[in-house]
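1. sequence plus the predicted model coming up.
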Amino acid sequence: MQADEVAALVRKELPDCEIQVQNDGNHYLVVAVGDRFEGMSPVKKQQLIYGALNEQLAEGTIHALTIKAFTPAQWAAREG
């Protein structure tokens, strides 16, 4: 599965978020930035994104996944 396919699946579930996906072969990194993450725990943020990819994870199409989810303010602070 290509990174752009993973990004499309996440965008379908989280259309109000900016989504970036990187793939190094077997491992995916999903970075999501959106207002919807305001006030959410890190676990809740990850659950939203896992939910978008649940079928692919269950089938084994996606083997390893790292999720980083931020509010726009958190993202801006991170970038300095």
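-> That came through, no problem.

2. C-alpha only now, for contacts and for neighbours.
-> OK.

3. can you spell out which helices and strands pack onto the one helix or strand residue 32 maps to?
-> For residue 32, the element it lies in under DSSP states H and E is strand 27-33. When contacts are defined as 3 or more Cα pairs under 8 Å, 6 or more residues apart in numbering; DSSP states H and E, strand 27-33 sits against strand 18-23, strand 64-70.

4. try it against this one:
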Amino acid sequence: MTLEEIQAKLEESIEGSTVTMQGDGCNCSTLVVSSVFEGMGLLARQRMVLAAVRTEIDSGELHALSIKAKTPEEVA
């Protein structure tokens, strides 16, 4: 799975998100910025991101994903 494929899947799954990816296809990190994270705790945000790629993780196609999930205000 390429970084571009992971990025597209996350952007499609998390409303109004901007996704930045780093790493290689199976071990990567992401910064997901979306207003849907407002009022959510860190764990809930990470669970939302992981849920978007759960199939790929379960299949082993995506081995590790480091997640930063922030609101637009937190990034500014």
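-> That came through, no problem. Not measured: the values here are computed from a predicted model.

5. quick revisit: give the buried residues for the strand holding residue 32 of structure 1.
-> For strand 27-33 of structure 1, a neighbour-count test (16 or more other Cα atoms under 10 Å) marks 28, 29, 30, 31, 32, 33 as buried.

6. residue 65 of structure 1: which of those is nearest?
-> Closest approach to residue 65 of structure 1 among those (Cα to Cα): residue 28, at 4.8 Å.

7. ok, now how distant is the residue lying closest to that closest one once chain neighbours are set aside from residue 78 of structure 1?
-> In space, and not counting its chain neighbours, residue 28 of structure 1 is closest to residue 65: 4.8 Å by Cα to Cα, 6 or more residues apart in numbering. Applying Cα to Cα, to the nearest Å, the value for residue 65 of structure 1 to residue 78 of structure 1 is 21 Å.
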